[in-house]
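Visitor: Fold the following, please.
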Amino acid sequence: MSLERINPAELSPPTGFSHAVAATGSRLVLLAGQTALDGSGKVVGDTLPEQFERALANLLAALAAAGGTPADLGRVTVYAVDVAAYRDHAPELGRIWRRLAGRDYPAMAVIGAVRLWDDQALVELDGIAVLD
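Guide: Below you'll find the model as predicted:
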């Protein structure tokens, strides 16, 4: 498997994402949206960074169960109930990402959502990974 991160010079410099990711491999893993649910199904964390960390950890746990690693992520979509708060916390969220997933960023988008499935959820992440 290989992922090629593509960031054309004529586009704005990417911060915390790649503009495009070309993937080759034999196994496509589609990762369902993950929020900050704990093992009992309760949302944990009162702040956006706390919930982002748990949601990302949950996404990476699902990926690991499928045999993948963070480096296999080709695409991640973030759904946030407050995009302005997401932007305000971006430096901290970036540190959380790097600690849990490393410095190789997938193609990403942040989408504002009126609400998520669980009323208490502030953020949800889903993704696509390509494995050998």
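Visitor: going forward, measure contacts between C-alpha atoms and count neighbours the same way
Guide: Fine.
Visitor: Now do the helices in the chain.
Guide: Here the chain has its helices, by DSSP state H, at 48-65, 83-88, 90-101.
Visitor: mind putting the ones you listed in JSON lines, mean neighbour count included?
Guide: What follows is the helices of the chain, written out as JSON lines (neighbours: other CA atoms under 10 Å):
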{"stretch": "helix 48-65", "mean neighbour count": "20"}
{"stretch": "helix 83-88", "mean neighbour count": "14"}
{"stretch": "helix 90-101", "mean neighbour count": "16"}
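Visitor: next up, for comparison:
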Amino acid sequence: MTFERINPPQLAAPRGFSHAVVTDRRRTVHLAGQTALDKSGTIVGDDVVTQFEQALHNMMQALAAAGGSGDDLATVTIYIVDMDGYLANVREIGKIWRRLVGTEYPAMAGIGVARLWDAAALVEVQGVAVLDR
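Guide: Below is the predicted model:
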């Protein structure tokens, strides 16, 4: 079973995401939004890069516990309080993505928000993964 990443030529070439992902797999894992909380429940870092790394690490830990890996991600949504900081550091964020997830990109959205549940959080990452049974 595989993922087919669809990037139609009629749309702008994607950079860091796929326009659509199709799979014939059967086990779906819905990953809760993860912020930069450490194990004690404290936000790690005061910049978007550090927080993105911790939040993505947290999401990948939850996915691994469910039996999945970065290759299984079908979609990811990133909620961003510090959009200017995120955009200014997009190359560093991309390096973090490739190190923690891999080189394939799921369907993705980045959404600017006024604040997150924890007021100290600058980014939250959530996703859906589809695993083989």
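Visitor: Need the TM-score from the superposition.
Guide: Once superposed, chain against chain, the TM-score is 0.97 (TM-score structural alignment, normalised by the length of structure 1); 132 aligned residues with a CA RMSD of 0.8 Å.
Visitor: could you dump the helices of structure 1 to TSV with distance to A36 of structure 1?
Guide: Listed next are the helices of structure 1 as TSV, based on distance: least, CA to CA, whole Å:
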stretch	distance to A36 of structure 1
helix 48-65	4
helix 83-88	15
helix 90-101	14
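Visitor: What's the match for A90 of structure 1 in structure 2?
Guide: Counting by TM-score structural alignment, A90 of structure 1 corresponds to V90 in structure 2.
Visitor: Likewise for V114 of structure 1?
Guide: When structure 2 is aligned by TM-score structural alignment, V114 of structure 1 is paired with A114.
Visitor: and its match, what does it touch?
Guide: V81 (CA atoms under 8 Å, 6 or more residues apart in numbering).
Visitor: same check, this time on A107 of structure 1
Guide: For A107 of structure 1, the contact set (CA under 8 Å, 6+ apart) comprises F17, S18, H19, A20, V21, G74, R75, V76.
Visitor: ok, 10 Å please
Guide: Counting by CA atoms under 10 Å, 6 or more residues apart in numbering, A107 of structure 1 makes contact with 5-6, 14, 16-22, 73-77, 127-128.
Visitor: surely L122 of structure 2 meets D47?
Guide: Yes - under the criterion of CA atoms under 10 Å, L122 of structure 2 makes contact with D47 at 7.3 Å.
Visitor: Neighbour count for these two, which is higher?
Guide: More neighbours surround L122 than the other of L122 of structure 2 and D47, with 29 against 15 (other CA atoms under 10 Å).
Visitor: Run a quick neighbour tally on the spatially closest residue to that one that is not a sequence neighbour.
Guide: In space, and not counting its chain neighbours, L122 of structure 2 is closest to V81: 4.9 Å by CA to CA, 6 or more residues apart in numbering. Using other CA under 10 Å, V81 of structure 2 is surrounded by 21 other residues.
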